[in-house]
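> What follows is a predicted protein model with its sequence.
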Amino acid sequence: MTRVTVDVMLKPEILDPEGQAVERALPSLDLHGIADVRIGKHIELDVDDAVEDVAGLVEQVADRLLANPVIEEYTVTVEPS
């Protein structure tokens, strides 16, 4: 099996209300010096070794199922075996 990770984030121009909520909460926890918090998704997939184009397959999965390409961007990382 080949381990592949997909990280999905909102595009920079899209507001991130969840990230903003975390950012606003930090000072109340006496945590300072952090700005522009963005929250996303981290997905791990195990792909069968019989798949010839692992990155290509996972790109299709990410583009069609895991991310909304209108408001999100993603990166695919194939971990060395």
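It's in.
> CA only for contacts and neighbour counts going forward, please
Will do.
> Would you map the helices across this protein?
For the chain, the helices defined by DSSP state H cover 17-25, 54-61.
> Distance to Ala67 and mean neighbour count for those - can I get that in a markdown table?
Formatted as a markdown table, the helices of the chain follow (distance: least, Cα to Cα, whole Å; neighbours: other Cα atoms under 10 Å):
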| stretch | distance to Ala67 | mean neighbour count |
| --- | --- | --- |
| helix 17-25 | 17 | 14 |
| helix 54-61 | 9 | 15 |
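> So for Ala67, what's the nearest residue that isn't a sequence neighbour?
Val8 (6.4 Å; Cα to Cα, 6 or more residues apart in numbering).
> ugh, wrong one, I meant Asp36
Leaving out its chain neighbours, the residue that sits closest to Asp36 by Cα to Cα, 6+ apart is Glu23, at 6.9 Å.
> contacting residues around that neighbour?
Applying Cα atoms under 8 Å, 6 or more residues apart in numbering to Glu23 gives the contacts Ile34, Ala35, Asp36, Val37.
> another one to put next to it:
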Amino acid sequence: MKVIVNVSLKAGVLDSQGKAVHHALESLHFNNVSNVRVGKQIIFNLDESDEKKAMADVTKMCEDLLANTVIEDYAIELIK
């Protein structure tokens, strides 16, 4: 199955990259943009047919490596 993990900074954590993107958009005269946050998306295939097991495995991957859970949140999407 295909796995998509979206990682983003937790609310309240300063997003300096998001601020830089927001400033760049304003300099290009996109003045209707606000609250820009930058995250990352990790996409991979997982050789697992049991959805519960896949979710448990990917959650462990996120907790151990893919996300810094002190400052980041993550969302997992499984696609068969």
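Nice, I can see it. Treat the numbers as computed from the prediction; the structure is a model and nothing was measured.
> still on that earlier bit, mind putting the helices of structure 1 in CSV, distance to Val76 of structure 1 included?
Output for the helices of structure 1, formatted as CSV (distance: least, Cα to Cα, whole Å):
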stretch, distance to Val76 of structure 1
helix 17-25, 22
helix 54-61, 7
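> Nearest to Glu79 of structure 1, out of those?
Relative to Glu79 of structure 1, the nearest member of the helices of structure 1 by Cα to Cα is helix 54-61, separated by 10.3 Å.
> which residues in structure 2 does that closest one align to?
Against structure 2, the aligned range for helix 54-61 of structure 1 is residues 54-61 (TM-score structural alignment).
> Tell me which residues are up against the matching stretch.
Residues outside stretch 54-61 of structure 2 that contact it (Cα under 8 Å, 6+ apart) are Leu46, Glu48, Ile76, Leu78.
> Equivalent analysis for stretch 39-50 of structure 1, please.
1-10, 16, 18-19, 54.
> Which of these are buried? Put it as a ChimeraX command.
A single ChimeraX command suffices to select whichever of these are buried according to 16 or more other Cα atoms under 10 Å:
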select :3,4,5,6,7,8,9,10,16,19,54
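> follow-up on the earlier one: mind checking how far the residue nearest to Asp36 of structure 1 is from Leu57 of structure 1?
35 Å (Cα to Cα, to the nearest Å).
> From Asp63 of structure 1, how far out is Asp46 of structure 1?
Note on Asp46 of structure 1: its distance to Asp63 of structure 1, by Cα to Cα, is 17 Å.
> And Val54 of structure 1, by the same measure?
For Val54 of structure 1, the distance to Asp63 of structure 1 (Cα to Cα) stands at 14 Å.
> try Lys11 of structure 1
According to Cα to Cα, Lys11 of structure 1 stands 14 Å off from Asp63 of structure 1.
> again, but for Glu52 of structure 1
19 Å.
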